[in-house]
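**Student:** predicted model follows, preceded by the sequence.
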Amino acid sequence: MRDNPSLKHIPIAIGGNRHERGVIATCNYPARAFGVRSAMSTHEALKRCPQLTLLRGNMEKYKSVSRQIQAIFLRYTELVEPLSLDEAYLDVSDCSLFHGSATFIAEDIRRTVLQETGLTVSAGVAPNKFLAKIASDENKPDGLFVLSPDKIKDFIHTLPLRRIPGVGQKTAEKLTQLSLTHCRDIVTLGEEPSTQMLALLLKHFGSLASTLIKRSQGIDERPVQQSRERKSIGVEQTLAKDLEQLEQAQAELLKLLPTLEQRLSQSGKASLLQKIGVKLKFSDFRQTTVETQSNQLNMLLFKQLLEQAWQRRQDKAVRLIGIQLGFKTFCEEQLSLPF
């Protein structure tokens, strides 16, 4: 849209073309108005928006502009934690510009990025990472939202639990089944959760209970880290034609292994390999992942995991195959239990 102004006001998406199977990587707001969204199949996106313009991605361009924007961030603070090509946390506590006003700093960053790259930026200003992330989504696609300490209580009180990072669709559905839809349903800001609530969350969500309790109180003690610990890598392929035979799936899995081996080598984390997994997406768009502990790329184990995942297809064909690796991590939140 920046490079071709004629695209600005029409629905566009990055994701293959009309004659190939694929998945939408991202789309603009005119396309979202039709219900198109990231990770949707190209076929479904075209059903919802027949006039959708599909474009190929250009990763080298994205990386180049991302580096340019990251360089702008570093003019304001060294404490920059990239989340992806187009998102980052900045800790501006020690920035002396604008008398230390985070709001004015964010405004200046937005203005500078627009001037130097031609791209708009949405920003959230808040006391911690979790609240800043939520705030950054409030006034998209080109806005600023400030969540000052005196507004946190009212904001958190009405915040849907599904908006907490890490709460996916299945977790949100389970929470709803338990009559937990908003942060206020778990705990009141400034108070400890009841013994009954703690037991309920531990029973149904395990280690995620700690995050749910803390975020429902607006608490996030994680510092902004200049380098982020990578937890996993993977490779997957949307197939040109659905597969109905296990042998076909095994052949496709073999094709993915060299790319995964290359990414593992490039990551420099082979010694931290802890688990491997296989992901399948079926023709009805259900998906499943099967994992097991392993410190090496064991092809026999991958095949066994594929067979286990295959049993879950309920007579549906397979449209996507993926293999992935998980690494040991050293900064997981711990849940403190009362005794």
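**Tutor:** That came through, no problem.
**Student:** from now on I want contacts and neighbour counts done on CA atoms only, so please keep to that.
**Tutor:** Noted.
**Student:** chain center to the longest strand anywhere in the chain, what's the gap?
**Tutor:** In the chain, taking DSSP state E as the definition, the longest strand is strand 232-243. Mean C-alpha position of strand 232-243 versus that of the full chain (CA atoms, centre = their mean, to the nearest Å) differs by 18 Å.
**Student:** next one: whichever helix or strand comes after that strand to chain centre, how far?
**Tutor:** Using DSSP states H and E, the helix or strand that follows strand 232-243 in sequence is helix 246-267. From the chain centre to the centre of helix 246-267 is a distance of 23 Å (CA atoms, centre = their mean).
**Student:** who touches helix 246-267?
**Tutor:** Identification of contacts with helix 246-267 by CA atoms under 8 Å, 6 or more residues apart in numbering yields 233-237, 243, 270, 297, 303, 306-307, 310, 321-324.
**Student:** and those residues, which two are furthest apart?
**Tutor:** Leu243 and Ala270 (31.5 Å; CA to CA).
**Student:** so which residues of the stretch 51-200 of the chain form strands?
**Tutor:** 53-55, 80-84, 87-90, 123-125, 144-146 (DSSP state E, counting those that start in this stretch).
**Student:** hang on, the earlier thing: what lies in contact with the longest strand of the chain?
**Tutor:** Contacts of strand 232-243 (CA under 8 Å, 6+ apart): 20-23, 249, 256, 259-260, 263-264, 283, 317-327.
**Student:** give me the helices and strands touching the helix or strand encompassing Arg215, please.
**Tutor:** Using DSSP H and E, Arg215 falls within helix 208-216. If contacts are counted by 3 or more CA pairs under 8 Å, 6 or more residues apart in numbering; DSSP states H and E, helix 208-216 sits against helix 195-205.
**Student:** below is structure B, check it against A:
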Amino acid sequence: MNPYLCDMDFPFPIRKIIHVDMDAFYASVEQHDDPSLKGKPIAVGGEHRGVVSAASYEARKFGVRSAMPSKTAKEKCPHLIFVPPRFSRYKEISKKIREIFFEYTDLVEPLSLDEAYLDVTENKKGIESANQIAKEIRQKILEQTGLTASAGISINKFLAKVASDINKPNGQKTIHPDKIENFLEELPVEKFYGVGKVTANKMFSLGIFKGKDLKKKSLEELIKLFGKSGGYYYNVVRGIHTSEVKPHRIQKSVAVERTFFEDLFDEQQINEKLESLSQELHQRLRRNNILGRTLTLKIKYKDFSLFTRSVTKEEYFSSSEQYYNIGKKLWELRPYDKPVRLLGLSLSHLNTEEKKQISVQLKIPFREFED
């Protein structure tokens, strides 16, 4: 008897994984809290010299997207309404949403404030249907926050992530084990999680447009074409993704950055901003008892060209003075004397990476997996 109760044999344990993704989270929070914004194209972010942190669905119809310069967003949608971000409010609602997740399982892996993976293979309510759990979670989120969420359900994180985008907004999609092969073969390669615009264009140039085209390539060919990512593409197009839901994600970096209302060129202004960033970075690190060994300076110029340079030490950085002094030395290594629109400092190789995180994954056969 096949323990997975489906026609395909998988070389790994099948789990019930849900990926929950809030719909246009920041923008939806603003529209919920201010009813006058409902139905209007809004962007969360700074209107002058900033970037879009999130865009409402009404704004997305005009091509406005997150990470887009505010100036470009305004050109695409002249009647776009900019709303300053309120991260404390987003965190407050995110906490409520995670409390709902924990009603069903302790195996919750947050990816950000607005999305998370849940392993409900065995859950606190004893519900057999992962599809039903996703419905209940989405309904509770709506009732308790007034916001909508979308969900994807399948046997691993990759498939659940892909599925959650299919019926957005306010929908869900289950990819049953029996349907994985056909689903992936017909899936456009740009829809594969982990395939960005540059990689997708390279695939198009090679005649790879759908999963079935990607599947024709051997492992050796894909590695030759895409490096180590080739192995990832070879596996996921066959439904293979063994990464477990990790309840305790290890923070890998802490960053602070500022986009300036007017471009900076004066050396004294730069030093003042670096000092301010150093103090802010130190406060954030101290508040969370975090240390790190690699400091990175990020410079974005007026023409949007980007420069980063890092220094790694044997011992941990421990003070704002160290961040500032090293930051100034990295600034001196800049390749251009051009006006600066953004400065940032980040710390990585953190002590959090050395703390062992233990997560127990319960692996049992699927007895029921609804469409």
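**Tutor:** That came in fine, so what should we check first? Note that this is a predicted model, so its numbers are computed, not measured.
**Student:** what's the TM-score here?
**Tutor:** Here the TM-score for the pair of chains, by TM-score structural alignment, normalised by the length of the first structure, is 0.83; 317 aligned residues with a CA RMSD of 2.7 Å.
**Student:** those helices in the first structure, which residues are they?
**Tutor:** 29-32, 42-48, 59-73, 102-117, 129-136, 152-157, 169-177, 195-205, 208-216, 246-267, 299-310 (DSSP state H).
**Student:** quick one: Glu122 of the second structure from Gly46 of the second structure, how far?
**Tutor:** For Glu122 of the second structure, the distance to Gly46 of the second structure equals 44 Å [CA to CA, to the nearest Å].
**Student:** report the contact partners of the equivalent of Ile156 of the first structure over in the second structure.
**Tutor:** Structural alignment places Ile156 of the first structure opposite Leu184 in the second structure (criterion: TM-score structural alignment). Contacts for Leu184 of the second structure (CA under 8 Å, 6+ apart) come out as 211-212, 237-239.
**Student:** what's the farthest-apart pair in those residues?
**Tutor:** Lys212 and Gly239 (12.3 Å).
**Student:** buried residues in stretch 185-196 of the second structure?
**Tutor:** 185, 187-192 (16 or more other CA atoms under 10 Å).
**Student:** as a markdown table, these with distance to Phe226 of the second structure would be great.
**Tutor:** Formatted as a markdown table, those follow (distance: CA to CA, whole Å):
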| residue | distance to Phe226 of the second structure |
| --- | --- |
| Glu185 | 20 |
| Leu187 | 19 |
| Pro188 | 18 |
| Val189 | 14 |
| Glu190 | 15 |
| Lys191 | 17 |
| Phe192 | 15 |
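**Student:** how about the nearest residue to Val92 of the first structure, chain neighbours excluded?
**Tutor:** In space, and not counting its chain neighbours, Val92 of the first structure is closest to Thr77: 6.0 Å by CA to CA, 6 or more residues apart in numbering.
**Student:** quick one: map the one you found onto the second structure.
**Tutor:** Using TM-score structural alignment, Thr77 of the first structure pairs with Thr105 in the second structure.
**Student:** thinking again about what came up before, quick one: average offset of the longest strand of the first structure versus the second structure, please.
**Tutor:** Comparison of strand 232-243 of the first structure with the second structure after fitting gives an average deviation of 0.8 Å (mean CA distance after the TM-score superposition for the first structure).
**Student:** relative to the second structure, which residues correspond to that strand?
**Tutor:** Under TM-score structural alignment, the match for strand 232-243 of the first structure is residues 253-264.
**Student:** measure stretch 124-138 of the second structure end to end?
**Tutor:** End-to-end distance for stretch 124-138 of the second structure: 17 Å, by CA to CA.
**Student:** gap between it and the chain center?
**Tutor:** For stretch 124-138 of the second structure, the distance to the chain centre is 24 Å (CA atoms, centre = their mean).
**Student:** list the buried ones in that stretch?
**Tutor:** Quick answer for stretch 124-138 of the second structure (16+ other CA under 10 Å): 128-131, 133-135, 137-138.
**Student:** next one: stretch 303-311 of the first structure
**Tutor:** For stretch 303-311 of the first structure, by 16+ other CA under 10 Å, it's 303, 305-307, 309-310.
**Student:** before we move on, what about stretch 80-91 of the second structure?
**Tutor:** Those would be 80-83, 85, 90, for stretch 80-91 of the second structure by 16+ other CA under 10 Å.
**Student:** and of the residues you listed, the nearest to Ser218 of the second structure?
**Tutor:** Among the buried residues of stretch 80-91 of the second structure, and counting by CA to CA, the member closest to Ser218 of the second structure is Tyr90, at 44.5 Å.
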